[in-house]
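Undergrad: based on what follows, work out the 3D shape:
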Amino acid sequence: MIDFYKYQGTGNDFILIDNSKDDFKANKVDYAIKWCDRKFGIGADGLIFIEPSTKGDFLMDFYNPDGSQSFCGNGSRCSVAFAKFLGIIKDQTNFEAIDGMHQAVISDKHVKIEMQQYGAIESIGNDHFIDTGSPHYVAYRNGVNENIVEYGKSIRYSDRFKTKGTNVNLIAEKGDRNIEIWTYERGVEAETLACGTGATACGISFAQKHNIDKGIIEVKAQGGHLRIHLEASKNDKVYQNIWLEGPAEFVFKGVIEDEN
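TA: Below is the predicted model:
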């Protein structure tokens, strides 16, 4: 039997398992596919193992519901909250993820993590392609009328992206430094209520579009509110000092009666 914990960050929900003693021996990909299933499993947007790290306080080992791996912003925030619950960290940490090291700060139920932009913003017509640890296609649709799942699939399975996939985001501009987003996630292959790397990519895209040098972009995802802190670098298509901030909350604890 294996204890698991369910956390959510703005509607992005995750199964978290304490593997700090490195004693989990089962196939993690199989576990992710089985237990993230919302009909026959626990149901989640991802499975996360908290593991030992030689580089930081802990390693976040994240799996999408299809068993693939990528960096996950909201999953990272939930991992930080869980690591504090386990007593591994206090209110600040430096942790390891698939894309490298990240700093994080906890304040009450909010977790703020350091994010990265990999490579310059790529313009595709009026849209953007941005890598924030996971790849994101960003399009602007004020008064959104597209079905995000249909639109997302049309981009994710297009000739350019069908092999490796991409996440797809629609943005509606709501005012000065204020946007609403809808996200289709690869690996989940559906709409999710929020996406940390997606919110970050959308914040970067919006800042670049409106020549914002520094500050906070308020992001309303379908599951709640996130804040993107950023500042421009010497390269006008690359941002730095990027932070993702939002709530990360415990939902419930359970036991998986399955062989390890």
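Undergrad: from now on I want contacts and neighbour counts done on CA atoms only, so please keep to that.
TA: OK.
Undergrad: for the stretch 101-250 of the chain, just list every one of the strands.
TA: Ranges of strands in the stretch 101-250 of the chain, per DSSP state E, counting those that start in this stretch, are 110-115, 122-124, 127-131, 135-140, 167-175, 178-185, 190-192, 214-221, 224-232, 239-247, 249-256.
Undergrad: got the contact list for the second one?
TA: Pointing back at strand 122-124 there. For strand 122-124, contacts defined as CA atoms under 8 Å, 6 or more residues apart in numbering pick out 128-130.
Undergrad: among these, who's most crowded?
TA: Highest neighbour count within these: residue 130, with 28 neighbours (other CA atoms under 10 Å).
Undergrad: mind listing what that residue touches?
TA: By CA under 8 Å, 6+ apart, residue 130 lies in contact with 117-122, 136-138, 201, 205.
Undergrad: which one of the contacts of strand 122-124 is nearest to residue 176?
TA: residue 128 (19.7 Å; CA to CA).
Undergrad: the helices in the protein, which residues?
TA: Taking DSSP state H, the helices of the chain run over residues 28-35, 73-86, 148-156, 196-209.
Undergrad: one more, so I can put them side by side:
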Amino acid sequence: MNAKYPFTKMQAVGNDFVVLESASWPETADWAVLAIRLCDRNFGVGGDGLLVMGPSEVAEVRMRMFNPDGTEDMCGNGLRCIARLSYQRGLFGGGGAGGPAEGFVETLVGLRKVAVREEGTITAAMGVPEFEPTQLPASVPPGIQKIRDYPLSLEGYGEIRISAVNTGSTHSVLWCDALPEDGHFFALSPRIENHPVFPERTSVLWARVAHKGDAGSPALLELRIWERGAGETLGCGTGACAAAAVAVAENRVEGDSVLVRSKGGTLQIHTRGAGHAITMAGPAEVVFTGFITADD
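TA: A predicted model of the protein is given here:
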């Protein structure tokens, strides 16, 4: 006999998700299998990932995110979606007199504090970026303390240079004067994602500095994004944090506020450099709701 289970479709700067609330699903639900099925854009609901929202013993809510290939990961845009939905469900305190409603979300990489404003902006504390190879993780020769402007060899192509950082998920940043065209992007991005230097794979961020920043305006980065386990996406929250962190570390931008623009929209990142936590601010919204029919 078939049963119906509710879902919510959400998006944050074009990064779209199928959101399931675990209380409405059987305890035996296999989230990884559901991610593969539901994220399929031809035979499922379609999405860049599956978000599972559930109770937490240490926070107001717990978030899990599964890529379309079923692997579990951290997701910054997904975090803002869960924050928005939690706010709508009345799980966060505050929010009076025009102030934000605040709370904590338990994630794969620890607790993340979020603040939701009625006008739509959601701010999230994203933790301290990790540059050490063991924290990425990355397999590099002993003595290399950070993967910064690191030569990566691709058979049949040659050498590219990357800077890698973990902002809850592993990212490799490739600086370019112009964002790549489709042929270059789709040929090289999956090869970098699956390069043996990264045993758990890496997302790939093609980045350019559109504005270095000055006293009158924040820096602006432009990205084209290839996410591990998902392919090209319109936006990536942890990726925006990664690009900003690398840009600041390499003195490519001025100031501690960086706008990061991708195909789906713009996020505002605040970072004070190495050893300091990053905050991310941007929107998230419900697109539609529905029901999924499944066997009991």
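Undergrad: quick revisit: ok, which of the strands of the stretch 101-250 of the first structure comes nearest residue 41 of the first structure?
TA: Closest to residue 41 of the first structure of those, according to CA to CA: strand 249-256, at 9.7 Å.
Undergrad: return the residue of the second structure aligned against residue 12 of the first structure.
TA: In the second structure, residue 12 of the first structure lines up with residue 15, judged by TM-score structural alignment.
Undergrad: what is the burial count for the closest residue to its match other than its chain neighbours?
TA: Excluding the flanking residues, the one nearest residue 15 of the second structure by CA to CA, 6 or more residues apart in numbering is residue 235, at 5.1 Å. When neighbours are counted by other CA under 10 Å, residue 235 of the second structure registers 30.
Undergrad: residues in contact with residue 192 of the first structure?
TA: When contacts are counted by CA under 8 Å, 6+ apart, residue 192 of the first structure touches 11-12, 45, 182-185.
Undergrad: please repeat the previous calculation with a cut-off of 7 Å.
TA: Counting by CA atoms under 7 Å, 6 or more residues apart in numbering, residue 192 of the first structure makes contact with 12, 183-185.
Undergrad: was I right about residue 45 of the first structure contacting residue 13?
TA: Yes. Contact criterion CA atoms under 7 Å: residue 45 of the first structure and residue 13 qualify, at 5.5 Å.
Undergrad: ok, the match of residue 12 of the first structure - how many residues close by?
TA: Residues within reach of residue 15 of the second structure, counting by other CA under 10 Å, total 23.
Undergrad: quick check: it vs residue 146 of the second structure, distance?
TA: To residue 146 of the second structure, residue 15 of the second structure is 29 Å away according to CA to CA, to the nearest Å.
Undergrad: narrow the contacts of residue 130 of the first structure to those that are buried.
TA: The neighbour count (16 or more other CA atoms under 10 Å) marks 117, 121, 136-138, 201, 205 as buried among those.
Undergrad: return the member of those residues nearest to residue 99 of the first structure.
TA: Of all these, residue 117 has the smallest distance to residue 99 of the first structure: 10.9 Å, by CA to CA.
Undergrad: check contacts around that closest one.
TA: Contact analysis of residue 117 of the first structure by CA under 7 Å, 6+ apart lists 131-132, 238-239.
Undergrad: need the residues you listed in CSV (columns: distance to residue 228 of the first structure).
TA: Formatted as CSV, these follow (distance: CA to CA, whole Å):
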residue, distance to residue 228 of the first structure
131, 15
132, 12
238, 15
239, 11
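Undergrad: spatially nearest residue to the equivalent of residue 45 of the second structure over in the first structure (excluding sequence neighbours)?
TA: Matched across to the first structure, residue 45 of the second structure falls on residue 42, judged by TM-score structural alignment. Distances taken as CA to CA, 6+ apart put residue 35 closest to residue 42 of the first structure, at 5.2 Å, once the chain neighbours are dropped.
Undergrad: got it, and residue 174 of the first structure?
TA: Closest residue in space to residue 174 of the first structure, ignoring its immediate chain neighbours: residue 180 at 6.8 Å, by CA to CA, 6+ apart.
Undergrad: what's the match for that neighbour in the second structure?
TA: Aligned counterpart of residue 180 of the first structure in the second structure: residue 222 (TM-score structural alignment).
Undergrad: pick the one among the contacts of residue 130 of the first structure closest to residue 70 of the first structure.
TA: For the contacts of residue 130 of the first structure, the closest approach to residue 70 of the first structure (CA to CA) belongs to residue 136, at 12.1 Å.
Undergrad: residue contacts, that closest one?
TA: Contacts of residue 136 of the first structure (CA under 7 Å, 6+ apart): 129-130, 166-168, 198, 201.
Undergrad: repeat that for 6 Å
TA: Contacts for residue 136 of the first structure (CA atoms under 6 Å, 6 or more residues apart in numbering) come out as 129-130, 166-168.
Undergrad: residue 268 of the second structure now?
TA: Residues near residue 268 of the second structure by CA under 6 Å, 6+ apart: 258-259, 280-281.
Undergrad: returning to that earlier point: let's have the strands of the stretch 101-250 of the first structure in a markdown table, adding distance to residue 23 of the first structure.
TA: Below are these laid out as a markdown table (distance: least, CA to CA, whole Å):
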| stretch | distance to residue 23 of the first structure |
| --- | --- |
| strand 110-115 | 27 |
| strand 122-124 | 42 |
| strand 127-131 | 33 |
| strand 135-140 | 32 |
| strand 167-175 | 33 |
| strand 178-185 | 31 |
| strand 190-192 | 31 |
| strand 214-221 | 36 |
| strand 224-232 | 35 |
| strand 239-247 | 30 |
| strand 249-256 | 15 |
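Undergrad: out of those strands, which gets nearest to residue 61 of the first structure?
TA: Smallest distance to residue 61 of the first structure across those (CA to CA): 16.1 Å, for strand 110-115.
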